[in-house]
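**Q** Sharing a model prediction with you, sequence too.
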Amino acid sequence: MSKTYTPEEIAKARFKRLTYVRFGGVVVAMVGAAIAADKVALPHWLGLLLIVIGLFDVLVFPRMLVRRWKKEAK
């Protein structure tokens, strides 16, 4: 028995997912900034890498998800 979802339920689920992805990216970037600022005893390069990954999660990945969802709708 598979449940069919209304368009409103799908939109809410996608909005939640986008919010979680963006929030996770911000958290990763903040941890990277703390490492890069020597607040956490880890290598400096790791902090910079985490900042880049966090920025990707905030700026690029949500757009990729939206494009994928638009392709599925066709």
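**A** Nice, I can see it.
**Q** drop to CA atoms for contacts and neighbour counts, all remaining ones
**A** Fine.
**Q** Nearest the geometric middle of the protein, what residue?
**A** V21 (2.6 Å; CA atoms, centre = their mean).
**Q** tell me the contacts of that residue?
**A** By CA atoms under 8 Å, 6 or more residues apart in numbering, the residues touching V21 are 57-58, 61-62.
**Q** Put this next to the previous one:
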Amino acid sequence: MADPDTRARNRFLALVMTRLGGAMLAIFGLLALNGKLAVPAALGWIALVAGVLAFLVVPLMMARRWRTPRG
């Protein structure tokens, strides 16, 4: 098993990368909806919703799963 500091660092990195990916996906969706990209508007909406969820909800779920159990 990995040492606790390494595990904590890796989990933090996973949370940060999840938020970064969600932000990038949401920006892609916004660009698609504004007509800056040649993709259908439906794809823009899907990307926007998925990006917002990945930015706001998924890291909370990950942190809850990794929380240290109480006593």
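**A** Received, thanks. This is a predicted model, so every value here is computed, not measured.
**Q** TM-score for this pair?
**A** The TM-score (TM-score structural alignment, normalised by the length of the second structure) is 0.89; 69 aligned residues with a CA RMSD of 1.0 Å.
**Q** re the thing from before, identify, from the contacts of V21 of the first structure, the entry nearest to I10 of the first structure.
**A** P62 (15.8 Å; CA to CA).
**Q** where's the alignment partner in the second structure of that closest one, which helix or strand?
**A** With TM-score structural alignment as the criterion, P62 of the first structure lines up with P59 in the second structure. Following DSSP states H and E, one finds P59 of the second structure within helix 58-66.
**Q** May I see the buried residues of that helix?
**A** 58-59 (16 or more other CA atoms under 10 Å).
**Q** Relative to the first structure, and after superposing, what's the average distance for that helix?
**A** Taken over the aligned residues, the distance from helix 58-66 of the second structure to the first structure averages 0.7 Å (mean CA distance after the TM-score superposition for the first structure).
**Q** quick one: contacts of that helix?
**A** 15, 18-19.
**Q** Next step: the residues you listed restricted to helices.
**A** Under the assignment DSSP state H, those contribute 15, 18-19 to helices.
**Q** Mind putting those into JSON lines with distance to A32 of the second structure?
**A** Formatted as JSON lines, those follow (distance: CA to CA, whole Å):
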{"residue": "L15", "distance to A32 of the second structure": "26"}
{"residue": "T18", "distance to A32 of the second structure": "21"}
{"residue": "R19", "distance to A32 of the second structure": "20"}
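**Q** wait, which of these is closest to T68 of the second structure?
**A** Nearest to T68 of the second structure, judged by CA to CA, of those is L15 at 16.0 Å.
**Q** now the alignment partner in the first structure of that closest one, nearest residue through space, not along the chain?
**A** Superposed on the first structure with TM-score structural alignment, L15 of the second structure falls opposite L18. Among residues not flanking L18 of the first structure along the chain, P62 sits closest, at 6.0 Å (CA to CA, 6 or more residues apart in numbering).
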